[in-house]
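>>> Need a 3D model of the following:
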Amino acid sequence: MGQRRGYHRQWGPREPGPPRPREWEVLLLLRQGLEDEEIARRLGITASTVRGHIYRLRDRLGANTRAELLRRIPWEQCPPGLQPPEAGDQGHL
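Predicted coordinates for the structure are as follows:
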């Protein structure tokens, strides 16, 4: 029998809360259409770690695909320091 959704064999039930800071960083780059390897390079982590973040987020939010994951993310909860500048704001740092 497989592992239950939302349950980690070592730490128990997973809480469905908002993404953690590193997960937000991965999500923002994923939202830009970047591949795992490019996200990993930009964040200084491995592509395997990127895939792990995405897998855990999909599991917590009950998303079957990456596209569905991006639709389910509560973007309004993204910490302001992590949000990319709006189009046109890039020159006004």
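>>> contacts, neighbours, all on C-alpha from now
Will do.
>>> How about the secondary structure of the residue nearest the centre of the chain?
The C-alpha lying nearest the average C-alpha coordinate of the chain belongs to Leu27 (C-alpha atoms, centre = their mean; 3.6 Å). Assigned with DSSP: H, G, I helix; E, B strand; the rest coil, Leu27 falls in the helix class.
>>> Next, the structure of the following sequence, for comparison with the previous one:
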Amino acid sequence: MSQRRGFHRKLGPREPGPPRPREWEVLLLLRQGLEDEAIAERLGITPSTVRGHIYRLRERLGIASRAELLQRIPWEQCPSELQILKAGDRDHPKPGR
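Next up is the predicted model:
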């Protein structure tokens, strides 16, 4: 069964807006310069899931590259519970869900 472009089977239409909680986690680690494999290990997900989060967020926001994504994200909207990741603490245990 194929999905319509821009539509999530559980969450409905993908409209521009701030990142979802897991997307924030991925973005904050990407911002620290971590590769997909390191992000995946840190979050307990697969590298392809990391790439999927980044791809869907870029597509939803109409952004062409990861570098542009990191520049255009509204960092001030980052949830306060992710402040440790925001600070760049690479040794902190993986965030809970």
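>>> contacting residues for the residue nearest to the centre of the first structure?
For Leu27 of the first structure, the contacting residues are 54, 70, by C-alpha atoms under 8 Å, 6 or more residues apart in numbering.
>>> Please apply the same query to Leu28 of the first structure.
By C-alpha under 8 Å, 6+ apart, Leu28 of the first structure lies in contact with 83-84.
>>> Against Trp75 of the first structure, how distant is it?
Leu28 of the first structure is 9 Å from Trp75 of the first structure, where distance means C-alpha to C-alpha, to the nearest Å.
>>> And Arg58 of the first structure, by the same measure?
Noted for Arg58 of the first structure: a distance of 15 Å to Trp75 of the first structure, by C-alpha to C-alpha.
>>> of these two, who's got more company?
Looking at Arg58 of the first structure and Trp75 with other C-alpha atoms under 10 Å, you find the greater number of neighbours at Arg58, namely 20 against 15.
>>> what's the distance between the helix or strand hosting the more buried one and the middle of its chain?
When elements are assigned from DSSP states H and E, Arg58 of the first structure belongs to helix 47-61. Centroid separation between helix 47-61 of the first structure and its chain, computed with C-alpha atoms, centre = their mean, to the nearest Å, is 7 Å.
>>> Then stretch 40-54 of the second structure?
Taking mean C-alpha positions (C-alpha atoms, centre = their mean), stretch 40-54 of the second structure and its chain are 9 Å apart.
>>> Please identify the buried residues of that stretch?
Neighbour counts over stretch 40-54 of the second structure (16 or more other C-alpha atoms under 10 Å) mark 40, 42-43, 46-47, 50-51, 53-54 as buried.
>>> how about the helix or strand just after the helix holding Arg58 of the first structure, aligned to which bit of the second structure?
Later in the chain than helix 47-61 of the first structure, the nearest helix or strand by DSSP H and E is helix 66-72. Mapping helix 66-72 of the first structure onto the second structure (TM-score structural alignment) gives residues 66-72.
>>> on average, how far is that stretch from the matching bit in the first structure?
Superposed on the first structure, stretch 66-72 of the second structure shows a mean distance to its aligned partners of 0.6 Å (mean C-alpha distance after the TM-score superposition for the first structure).
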